[in-house]
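[1] Fold the following, please.
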Amino acid sequence: MTAPENWRKSSYSGAGDGNSCVEIADSSTHTAVRDTKAPAHGTLTFPTATFSTFIQALKDTPRR
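    Prediction:
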């Protein structure tokens, strides 16, 4: 995956603490994740289907 240019913050990033979050970027085959506070420190990259399964599992997990 080449360096993504379409980074976006989580919708949970609110005012005041908006830099304590993660950003994601999509390509046709992969999803990249990085720390908003330190974007130059590294990126995790996952196949899109794997990342989608992970996100769906988070949504399906009951909140405490």
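
[2] CA only for contacts and neighbour counts going forward, please
    Noted.

[3] So Ile55, which state does it fall into?
    Secondary structure, DSSP: H, G, I helix; E, B strand; the rest coil: Ile55 is helix.

[4] Same question for Leu58.
    Leu58 is classified as helix under three-state DSSP.

[5] For it, grab the count of nearby residues.
    11 (other Cα atoms under 10 Å).

[6] I'd assumed Thr45 was in a strand, is it?
    Yes - assignment of Thr45 by three-state DSSP places it within a strand.

[7] Now it. Nearest residue, chain neighbours left out?
    Ala32 (4.3 Å; Cα to Cα, 6 or more residues apart in numbering).

[8] other SSEs contacting the helix or strand where the one you found lies?
    Using DSSP states H and E, Ala32 falls within strand 30-35. Counting contacts by 3 or more Cα pairs under 8 Å, 6 or more residues apart in numbering; DSSP states H and E, strand 30-35 packs against strand 22-26, strand 44-47, helix 48-60.

[9] Here is the second sequence; please produce its structure so I can put it next to the first one:
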Amino acid sequence: MWVALRMFEERRNLLTTFANEQTGAAARSAKERAALSQVHIDRIRAILLADDKATKSDLPS
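    Purely as a prediction, here's the structure:
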């Protein structure tokens, strides 16, 4: 899952860079795809952090 998170972060960064260098429909499309990548990033991060908390609370004190 960490690899998926890094992949989506890299995709978002590339799309953002591309959007900043373009104009018109190409820029809008890249910005929209970067925003969708951010949604995936947030979801994956939430899953990973929730799993981390569950694992820590399962350990004996």
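
[10] Now the TM-score, please.
    For this chain pair, the superposition-based TM-score is 0.33 by TM-score structural alignment, normalised by the length of structure 2; 31 aligned residues with a Cα RMSD of 3.4 Å.

[11] Within the helices and strands, which one has the residue nearest in space to the middle of structure 2?
    Of all residues in structure 2, the one closest to the mean position by Cα atoms, centre = their mean is Ile41, 2.3 Å from it. In this assignment (DSSP H and E), Ile41 of structure 2 forms part of helix 24-58.

[12] follow-up on the earlier one: most tightly packed of the helices and strands packed on strand 30-35 of structure 1?
    Stretch with highest mean neighbour count among those: strand 22-26 (a mean of 19; mean count of other Cα atoms under 10 Å).

[13] Let me know the angle separating it from helix 48-60.
    Interaxial angle of strand 22-26 of structure 1 relative to helix 48-60 (axes from the mean of the first three to the mean of the last three Cα atoms, to 10 degrees): 140 degrees.

[14] Against which helices or strands is strand 22-26 of structure 1 packed?
    Using 3+ Cα pairs under 8 Å, 6+ apart, strand 22-26 of structure 1 sits against strand 8-9, strand 30-35.

[15] Run the angle between that strand and strand 30-35 for me.
    160 degrees.

[16] Quick check: buried residues in the helix or strand encompassing Phe18 of structure 2?
    According to DSSP H and E, Phe18 of structure 2 maps onto helix 2-21. Within helix 2-21 of structure 2, the residues that qualify as buried are 5, 8-9, 11-12, 15-16, 18-19, counting by 16 or more other Cα atoms under 10 Å.
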